[in-house]
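[1] Okay, sequence plus prediction incoming.
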Amino acid sequence: MSRAKCIMVQGTMSGAGKSLLCAALCRIFAQDGLRAVPFKSQNMALNSFVTKDGLEMGRAQVVQAQAAGVEPDVRMNPILLKPSSDVGSQVIVNGEVRGQMKASEYFRTKRQLVPDILKAYDSLAEEADVIVIEGAGSPAEINLKSEDIVNMGLAEMVDAPVLLVGDIDRGGVFAQLYGTVELLEEKERRRIKGLVINKFRGDVEILRPGLSMLEEKTHLPVVGVVPYLKVDIEDEDSLSQRLEMRDGKKPLDAAIIRLPHLSNFTDFMPLEQHPLLGVRYVSNAHELGAPDLILLPGTKNTVDDLLWLRQCGLETALLKLAAKGTPVLGVCGGYQMLGQTLDDPTGSESGRQQTLRGLGLLPTRTVFSEQKRRAQVKATVAAAPFAGAELEGYEIHTGVTEAEGEPFAHYSGGGREGCVQGNVFGTYLHGLFDTGTLTEALAGWLCRRKGIDPSDAALIPMEEYRRQQFDILADGVRGALDMDAVYAAMGMERR
């Protein structure tokens, strides 16, 4: 096989829509009969995934791989930064933790990771027809350009043509695109093969004068005006509109605690598809109200987020509801919080040696260490209301939890997983709702508790739902983007 062609999507800012446009291109190329794979040299996100070989990568590239119809591979995201504070992150290289670094330290040393980036990219290029590369933030961050390994710096390393995307929904898109182009060096400008205006609402004819002036001033063609597409696809954690959901407006009310270091909120996306189950995120006790279910999600910093729960009054409100019988489900870090104690003997989780009182709702004790468990798993739920539900998910956590109560599930290879006490459930399994069996069992149980008939609720399997959404996304982008120009930029003819 000849070496893969590539196209790179860069943006004028974070949230311009790079991730979804890359997913759309992956889907389009796959529909055109090409083996497409995504690539992002460095991702910063708390949403991560464990591959089949037990390695950790950012979920944005997992979504793009799913859109392309290929198995997620850690080579698609060789560097993952998981923020653990305002000034530091856990640095993950080739799926393995390298350690904690302050931003200044990482900035000084990140060029040393170029060989890892190129090895991953070159390996993919030997197996694929097309690589769809995603940039990060903006290529015009002039204070960061000297050490860039994710935008124009990467484009030069792999000789990638670039599409530059601006978000018109936020306003100022012409200034975004023109200003970004002007701040680039001439050799960088030559890499840009087209400008894309994203998230447009309305009549595109109204834009024509502006498009003509933009092309005149930048000397670059506008190759697409992509409409604001109503698709339901996983998004990056820091800017997700999902986290602003406040009112489910359905018969059943599920409240997810929006922890400060919330991670893998995508675990709960399948619940949103259930016709009877409303999902909302809450940040304080007033917003919590009296839901039918409380969900305590994963977090990159379990100890700090437990202290936040305690300080903001959510712990007291949650415990009062649990005492009255309101079901509580904790996932990963949320599961750890539900226990009796959280012990950090070396300071690996919280930065200092301490033992913390948990919420006391489960008979468990968690001891943190540097070692991280990463594994894809299959399990069968043992908890009485949902017994028999088949799960396929993954674990990604530090800390070992000893449980004295009933297990939440049993691994397919044997052994207990999680813990249950009364109406309180804890599990380490991310992706636990993806198969749909637990979603249906949970919704049915909540319906019966509330006197609602669950029989009319038709649930689309999550895998099928994702395929539908990818096709809607691809159709919308294909109709708006000059795909002939995209293929030409890669040195290919449109299929």
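    Right, received. Where do you want to start? Numbering: from 1, shown residues only.
[2] For the rest of this, base every contact and every neighbour count on C-alpha atoms.
    Will do.
[3] Tell me which helix or strand residue 85 sits in.
    According to DSSP states H and E, residue 85 maps onto no helix or strand at all.
[4] again, but for residue 28
    Using DSSP H and E, residue 28 falls in helix 18-31.
[5] and that helix, how far out from the chain's middle?
    16 Å (CA atoms, centre = their mean, to the nearest Å).
[6] Give me the contacts around the next helix or strand after it.
    Once the chain leaves helix 18-31, the next helix or strand it forms, by DSSP H and E, is strand 36-39. By CA atoms under 8 Å, 6 or more residues apart in numbering, the surrounding residues in contact with strand 36-39 are 22-23, 26, 29-30, 61, 64-65, 68, 70, 75-77, 121, 124, 128-134.
[7] Check the spacing between residue 179 and residue 138 real quick.
    From residue 179 across to residue 138, the span is 11 Å (CA to CA, to the nearest Å).
[8] ok, the two, which is more surrounded?
    residue 138 (21 against 14; other CA atoms under 10 Å).
[9] ok, now which ones touch that one?
    By CA under 8 Å, 6+ apart, the residues touching residue 138 are 10-14, 151, 180.
[10] first vs last residue of stretch 118-137, how far apart are they?
    Terminal residues of stretch 118-137 are spaced 20 Å apart (CA to CA).
[11] and here's the other structure:
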Amino acid sequence: MAKNLMIQGTMSNAGKSIVTAGILRVLKQDGYRVAPFKSQNMALNSYITKDGFEMGRAQVMQAEAAGTEPDVSMNPILLKPTSDVGSQVIVNGIPLKNMPASEYFKYKTKLIPDIMNAYEKLDKAYDVVVIEGAGSPAEINLKKNDIVNMGMAKLVDAPVLLVGDIDRGGVFAQLVGTIMLLEEEEKRRIKGLVINKFRGDKKILEPGLVQLTDICRIPVAGVIPYMYLDIDDEDSLSERLDNGESYDSTEEVLVDIAVIKLPHISNFTDFNALESSNGVHVRYVNDVSRFGNPDFVIIPGTKNTIGDMKWLRQSGLENCILKAASTDIPVMGVCGGFQMLGMYISDEDGTEAGGNIRGIGLLPVVTEFSSKKHQTRTQAVICASEHGMMWDAAGIWENLNGIKVSGYEIHMGESTILDSSEDDGFYGIVSTGRPFSVLSDGKEDGCVNGNVCGTYIHGIFDNEEFLLKLLKSICERKGITYEADNVISVKKRKEKEYDKLADMIRTNMDIEMVYKIIGL
């Protein structure tokens, strides 16, 4: 039977995910078999396990930090928002149904057996399970039938560390106020306080720490400095998505990439490898004034393709994309972005938001949604035919012929490339597209038409050969050279960052206190 520890926060984005990952890494370095757990996660960044199940990306990141294979038991309930008031509910990696928030609030206690079965699987396999909460345990309107904060702590009898975010101000009020709104039994579960994202001289903070301990009668377990870590972010609260400005002219930027910041953007971790490559500047753009003159345009995934297509049109960014493509600037769509680049999107059954809409029209593709969700790990060969033969892609993609890539797919729609003979004047097809790749099972993926392409493969930029040749091709268009050593191995980069995180936790937290709280 595993020991456990729960990390809760005073608010969303207080740093629970990072603190959890850091403690897991410390325990792993000290020889313990450890695993993360989050009973319910709400995020649009997800991942497909080797068994074909969908789980939150934050628990994947934490599993990597723990040195273990991501398993759907680490995140049995995943909520993927489809609108401001509803989400797709995924249970044990498989979609259950779309629910409005009010319906899910009444339904969620029925999921406790699924949560406990998942936890018990980890309980039997590991020495320590580090549990992450969600939002704040002091949301008094949500405390009834809670399954993710103190309700979860009670189910598995877990001690709690409470994390506050000093960077946004009022950290003492955050911590004290949260504790005051808890019931006596819940207060007793909190064994230590953590102040996160601290900037400045800790000596100035120390008198406040003494008063905090006197008021709460709970020791401070650590003050963690503000620190940039190049690891996967949990959701759209990520600070990296605020980077929409053009790069500073003093920077040595070889490739400027504009990623469209869709309202329901998902799996933006697809682009972390691009951001980590030397000489590459990635901007997340949600306004025409910030589009600039990029060398490469990417339309990312989304959990509301038709809704975000409407937004893209209304915002004026669709015209920016069309103008870029007309001047042979490469444009790429991933998953929902690929669907948007097509001629037409149909969601008659309301799989996402329902309805039909004309796409951007840069690829001769139509997409129809269905209730069946496609979720699998995948391997593919770029610019191959269904018979295994290579074909010469045009434009920027010609240097990618024959490259093998791996990744994963998560999508509800099926996209079909239209033959030019099917042009009845409605779609206005001007040329015939070819598949972007062929999967290991022989099925075709995506579409290429000149310098525009789309694919369903998430994680494609994590493939070093693909990334390097793509960046080289972009630079060749500009008449400059991109060197191979500018691309950093994704795995090596992550391992380095997890060790860096562990060092930060060891230096700034009372690890002896943490170990005693866990019972080690």
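    Here it is on my side, so go on. If you're wondering where the values come from, they're calculated on a predicted model, not measured in any experiment.
[12] which one of the contacts of residue 138 of the first structure sits closest to residue 351 of the first structure?
    The closest of those to residue 351 of the first structure turns out to be residue 14 (CA to CA; 29.4 Å).
[13] Translate the closest one into the numbering of the second structure.
    Matched by TM-score structural alignment, residue 14 of the first structure corresponds to residue 12 in the second structure.
[14] Number of residues surrounding residue 274 of the second structure?
    Using other CA under 10 Å, residue 274 of the second structure is surrounded by 22 other residues.
[15] ditto for the one 4 residues further on
    A count of neighbours around residue 278 of the second structure, defined by other CA under 10 Å, yields 17.
[16] For it, list the residues it contacts.
    Contacts of residue 278 of the second structure by CA under 8 Å, 6+ apart are 486-487.
[17] Which helix or which strand is home to it?
    If you go by DSSP H and E, residue 278 of the second structure is not part of any helix or strand.
[18] give me the stretch of the second structure that the longest helix seen in the first structure matches.
    In the first structure, with assignment by DSSP state H, the single longest helix is helix 462-480. Matched against the second structure by TM-score structural alignment, helix 462-480 of the first structure falls on residues 490-508.
[19] Would you mark the buried spots in the matching stretch?
    By 16 or more other CA atoms under 10 Å, the buried positions in stretch 490-508 of the second structure come out as 490, 494, 497-499, 501-502, 504-506, 508.
[20] Can you tell me what sits against it?
    Around stretch 490-508 of the second structure, the neighbours that count as contacts under CA under 8 Å, 6+ apart are 19, 21-23, 25-26, 65, 222-225, 229-231, 273, 462, 464, 511.
[21] Please spell out the PyMOL selection for the buried subset of those residues.
    Of those, the buried ones go into a single PyMOL selection, burial set by 16+ other CA under 10 Å:
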select buried, resi 19+21+22+23+25+26+65+222+223+224+225+231+273+462+464+511
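[22] Kindly reformat the buried residues of stretch 490-508 of the second structure as CSV and extend each row with distance to residue 99 of the second structure.
    Formatted as CSV, those follow (distance: CA to CA, whole Å):
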residue, distance to residue 99 of the second structure
490, 36
494, 35
497, 37
498, 36
499, 40
501, 37
502, 38
504, 40
505, 39
506, 42
508, 42
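[23] for the lengthiest strand in the first structure, packing partners?
    Longest strand in the first structure by number of residues, with DSSP state E as the criterion: strand 364-381. Packing partners of strand 364-381 of the first structure (3 or more CA pairs under 8 Å, 6 or more residues apart in numbering; DSSP states H and E): strand 48-50, helix 333-337, strand 341-344, strand 390-403, strand 409-411.
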